[in-house]
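*Asks:* Provided below are the primary sequence and the corresponding predicted coordinates.
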Amino acid sequence: MADGTGPALPDGTGPALSVLDLVPVRSNQTSAEALTAARSLVRVAERHGYRRYWVAEHHNMPAVAATNPPVLIGLLAAATERIRVGSGGVMLPNHAPLVVAEQFALLEAAFPGRIDLGIGRAPGTDPVTRYALRYGAGGVDDSAVERFPEYVGNVVSMMEESGVSMAVAGRTHELRATPRAAGRPPVWLLGSSDYSARLAAEQGLPYVFAHHFAGKGTAEALELYRTRFRPSGDCPEPRTFLTVNVGVAETAEEARRRALPQQHAMLALRTGAPLGPQMLVEEAEATTVPDQHRGLLEAMAGRWVLDEPAGAAAEVRRLATTYGVDEVMVHPVAGAMASEPADAAPARERTLALLQQAMAPARSGRD
């Protein structure tokens, strides 16, 4: 099945590939240079036949420029012609449902048939930034998180051509995300626990478990989603895919070396260490890892796909078969050297090109 619903892949085939981008900001980059690198990376992804390109929502992080998915999606979709562009994801409790619906209805109108709306429930930031983002105008409560299922339904309905009706002061008011919708982007639920798996199954929505971030619990979440799934008009069968941290280079040693900056960033995040811009490879190599954290770093690397092209392709195919998906979303974790251009990400581009080229023989004649 072409939608990643669950069957094991037949011999001689491979999964479709997509891309997840957090738009990392390196120690020698400005935000503008990081965005220029992202525009170049999405063009590489399109040129090599990747299915979709998603950007995440994170706030007030010195190494991440992906703060506003709708703005980024507009920039990236305008820089390409065919690849699907979407959010992985919009953190819905940070926003009014109508605002999200309006943003993505307009994106769908501008780039019909190319937009995905991935929705998450996590804040995507620290508590102080969360306060400033959600409640700076006054009032603090968790109703947005508690009402997440309702808000997901609201976003979907508001993007429909018919919109929704609201009863206020004895009168019925019509709400539409855009005056005359000709289509609606598919809505995906994202998560790293079983909460979103259950909700996606109940609402008949596509679902993605954050395997690249959680590293465990993937099989259980996908099984829960598939067994409890209730068909809907938009999604008659369970639909999912796998997300994986991937670094590919000419040699496995170089792939592991290039992944060091991202590993140090994740280690700092998981251990509560101060966060900074993403290191260059040379900076990561010169950084001493405390003995008590070496095991965590090694375990992290062991869950990532860091290899030469043939080995990486084989591992991606194995993961797709293990989890019963026919699409894998690659988060390219290859870092940069000090000598490389600040407005480009050559190793991330190489990861996408080398992996797709290595996967291509397995898919020859498939489409």
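*Replies:* Perfect, I can see it now. Residues are numbered from 1 along each chain as shown.
*Asks:* okay, CA-based contacts and neighbour counts for the rest of this
*Replies:* Noted.
*Asks:* Secondary structure class of residue 243, three-state.
*Replies:* Using DSSP: H, G, I helix; E, B strand; the rest coil, the structure places residue 243 in strand.
*Asks:* And here is the other one:
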Amino acid sequence: MSAAPLALSVLDLVPVRTGQTSAQAVTASLATADAADRLGYRRYWFAEHHNMPAVASTTPPVLVAAAAARTSRIRLGSGGVMLPNHSPLVVAEQFAALEAIAPGRIDLGIGRAPGSDPVITQLLRQSGTTSDVDRFPDNIRDILALSSPEGASLRFTSGQEYAVRATPAATAAPEVWLLGSSDYSAQLAASMGLPYVFANHFSGDGLERALDLYRSQFRPASEGEIPRTFLTANVVVADTDAEARALALPQLRMMARLRGGRPLTALETVEQAYAAEAADRLAAPLESWAAQRWFIGTPDAVAERLREFATRWQVDEVMISPVAAARDSDAMDAAPSRLRTLELLAPAA
């Protein structure tokens, strides 16, 4: 059992509702990051997804930089950068620059999944061998070396060495986390001595095995290091259970579209979702599943479930994805229901 009090963090996909522009969605998310900083949350991470009408978090480094400019305490990072889409040197340079902007507050969460459909994946990976998924472990090692103050070196066949650094005069490096939801990611994090995050908000299947593999196979990269991990979770909190369930319905319908291979849309408002659900019952098959795996309800009830969840899996931190949807009357550049979730859970953070 974890001896430390439960800490809460936030994962943001920058949701886009019907009729909302990307600019309005980003404005709402930056206000949410500002609130998380003020309310005592430990970290705030932006995901990387591409070509999805309901998600505007395509470029985590840009969003982290914007959030860094308006926060002072909270750790900021990616949840995560999908490494096969990018050159390791570019990722190292971006996050080294972020570390210079917000020293001691930057997390580089790295994932192996594409973050989109096969067509977009091919467009993202038109960068040669750096996009080879089989090189994923080597690319992580490159980022670790390039981001360090010491940098890395290339050795040519002539024997000459060439120094490479992500920034010319770094004094510290971002903290690197490995993200995943499979045995592979857990074992790789363990073998490299990296902290690990299981993407429980996405599925939850295989959680026990992944954590067992990570903890049992962990090999510290330096003396004194121990396995570190936390979990993600979809969360909706409101003043009443009925309101929380209503705010969760649009995201649940989006999940049903993803699982069923249906065309994706911008996120429905609560009113739009209820009207559509009465006709197509799209989310009905997932209601019992969400009741068990998501955290939906009033503040005390959800806080208690989160503490039990953390104790069950022996973690002292849970990263919540606040998936409460908007209502028709909400301003387009605000996310009051997501903010309310953070405010109501703040005493637990």
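*Replies:* Everything's here; your move. Model, not experiment: these values are computed from the prediction.
*Asks:* secondary structure element for residue 355 of the first structure?
*Replies:* helix 346-363 (DSSP states H and E).
*Asks:* Now that helix: buried residues?
*Replies:* 346-356, 358-360, 362 (16 or more other C-alpha atoms under 10 Å).
*Asks:* now the equivalent of residue 264 of the second structure over in the first structure, nearest residue through space, not along the chain?
*Replies:* Structural correspondence for residue 264 of the second structure with respect to the first structure (TM-score structural alignment): residue 275. Spatial nearest neighbour of residue 275 of the first structure, chain neighbours left out: residue 268 (6.4 Å); criterion: C-alpha to C-alpha, 6 or more residues apart in numbering.
*Asks:* Would it be right to say that the one you found lies in a helix?
*Replies:* Yes: counting by three-state DSSP, residue 268 of the first structure falls inside a helix.
*Asks:* and it, how many neighbours does it have?
*Replies:* Per other C-alpha atoms under 10 Å, the neighbour tally for residue 268 of the first structure reads 15.
*Asks:* repeat for the one 3 residues further on
*Replies:* Residue crowding around residue 271 of the first structure was assessed by other C-alpha under 10 Å; the count is 10.
*Asks:* And residue 331 of the first structure, which helix or strand is it part of?
*Replies:* strand 327-332.
*Asks:* Where does that strand end up in the second structure?
*Replies:* Counting by TM-score structural alignment, strand 327-332 of the first structure sits on residues 317-322 of the second structure.
*Asks:* ok now do the spatially most central residue of the second structure, which residues does it touch?
*Replies:* With distances taken as C-alpha atoms, centre = their mean, the residue of the second structure nearest its centroid is residue 79 (2.9 Å). By C-alpha atoms under 8 Å, 6 or more residues apart in numbering, residue 79 of the second structure lies in contact with 11, 45, 46, 47, 48, 60, 108, 109, 110, 111, 179.
*Asks:* Name the SS class of it, please.
*Replies:* strand.
*Asks:* What does it correspond to in the first structure?
*Replies:* Aligned partner of residue 79 of the second structure by TM-score structural alignment: residue 88.
*Asks:* before we move on, back to that, what's the separation between the residue nearest to residue 275 of the first structure and residue 277 of the first structure?
*Replies:* From residue 268 of the first structure across to residue 277 of the first structure, the span is 11 Å (C-alpha to C-alpha, to the nearest Å).
*Asks:* same deal with residue 329 of the first structure?
*Replies:* Counting by C-alpha to C-alpha, the gap from residue 329 of the first structure to residue 277 of the first structure is 24 Å.
*Asks:* Compare those two and say which is more crowded by neighbours.
*Replies:* Taking other C-alpha under 10 Å, residue 329 of the first structure and residue 277 do not tie; residue 329 has more neighbours (27 against 17).
*Asks:* Quick one: residues in contact with stretch 329-349 of the second structure.
*Replies:* Counting by C-alpha under 8 Å, 6+ apart, 6-9, 20, 23-29, 31-32, 35-36, 39-42, 235-238, 247, 299, 303, 322-326 sit against stretch 329-349 of the second structure.
*Asks:* Just the ones of the residues you listed in helices?
*Replies:* 23-29, 31-32, 35-36, 39, 247, 299, 303 (DSSP state H).
*Asks:* Contacts only, for residue 16 of the second structure.
*Replies:* 22, 25, 53, 54, 55, 56, 266, 267.
*Asks:* Strands of the second structure, start to end?
*Replies:* Using DSSP state E, the strands of the second structure run over 7-12, 43-46, 75-82, 106-111, 152-155, 161-164, 175-180, 196-198, 229-237, 295-297, 317-322.
*Asks:* of all the ones you listed, which lies closest to residue 125 of the second structure?
*Replies:* For the strands of the second structure, the distance to residue 125 of the second structure is smallest for strand 75-82, at 10.8 Å, taking C-alpha to C-alpha.
*Asks:* Drop the exposed ones from the contacts of stretch 329-349 of the second structure and show what's left.
*Replies:* Applying 16+ other C-alpha under 10 Å to the contacts of stretch 329-349 of the second structure flags 6-9, 20, 24-29, 31-32, 35-36, 39-42, 235-238, 247, 299, 303, 322-326 as buried.
*Asks:* circling back: for the strands of the second structure, could you give me a markdown table that also reports distance to residue 96 of the second structure?
*Replies:* Shown next, in a markdown table, are the strands of the second structure (distance: least, C-alpha to C-alpha, whole Å):
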| stretch | distance to residue 96 of the second structure |
| --- | --- |
| strand 7-12 | 21 |
| strand 43-46 | 16 |
| strand 75-82 | 12 |
| strand 106-111 | 9 |
| strand 152-155 | 14 |
| strand 161-164 | 13 |
| strand 175-180 | 10 |
| strand 196-198 | 20 |
| strand 229-237 | 23 |
| strand 295-297 | 35 |
| strand 317-322 | 24 |
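*Asks:* Tell me the counterpart residues of stretch 173-190 of the second structure in the first structure, please.
*Replies:* By TM-score structural alignment, stretch 173-190 of the second structure lines up with residues 184-201 in the first structure.
*Asks:* which parts of that stretch are buried?
*Replies:* 184-194, 196-201.
*Asks:* Tell me which residue of the first structure matches up with residue 331 of the second structure.
*Replies:* With TM-score structural alignment as the criterion, residue 331 of the second structure pairs with residue 341.
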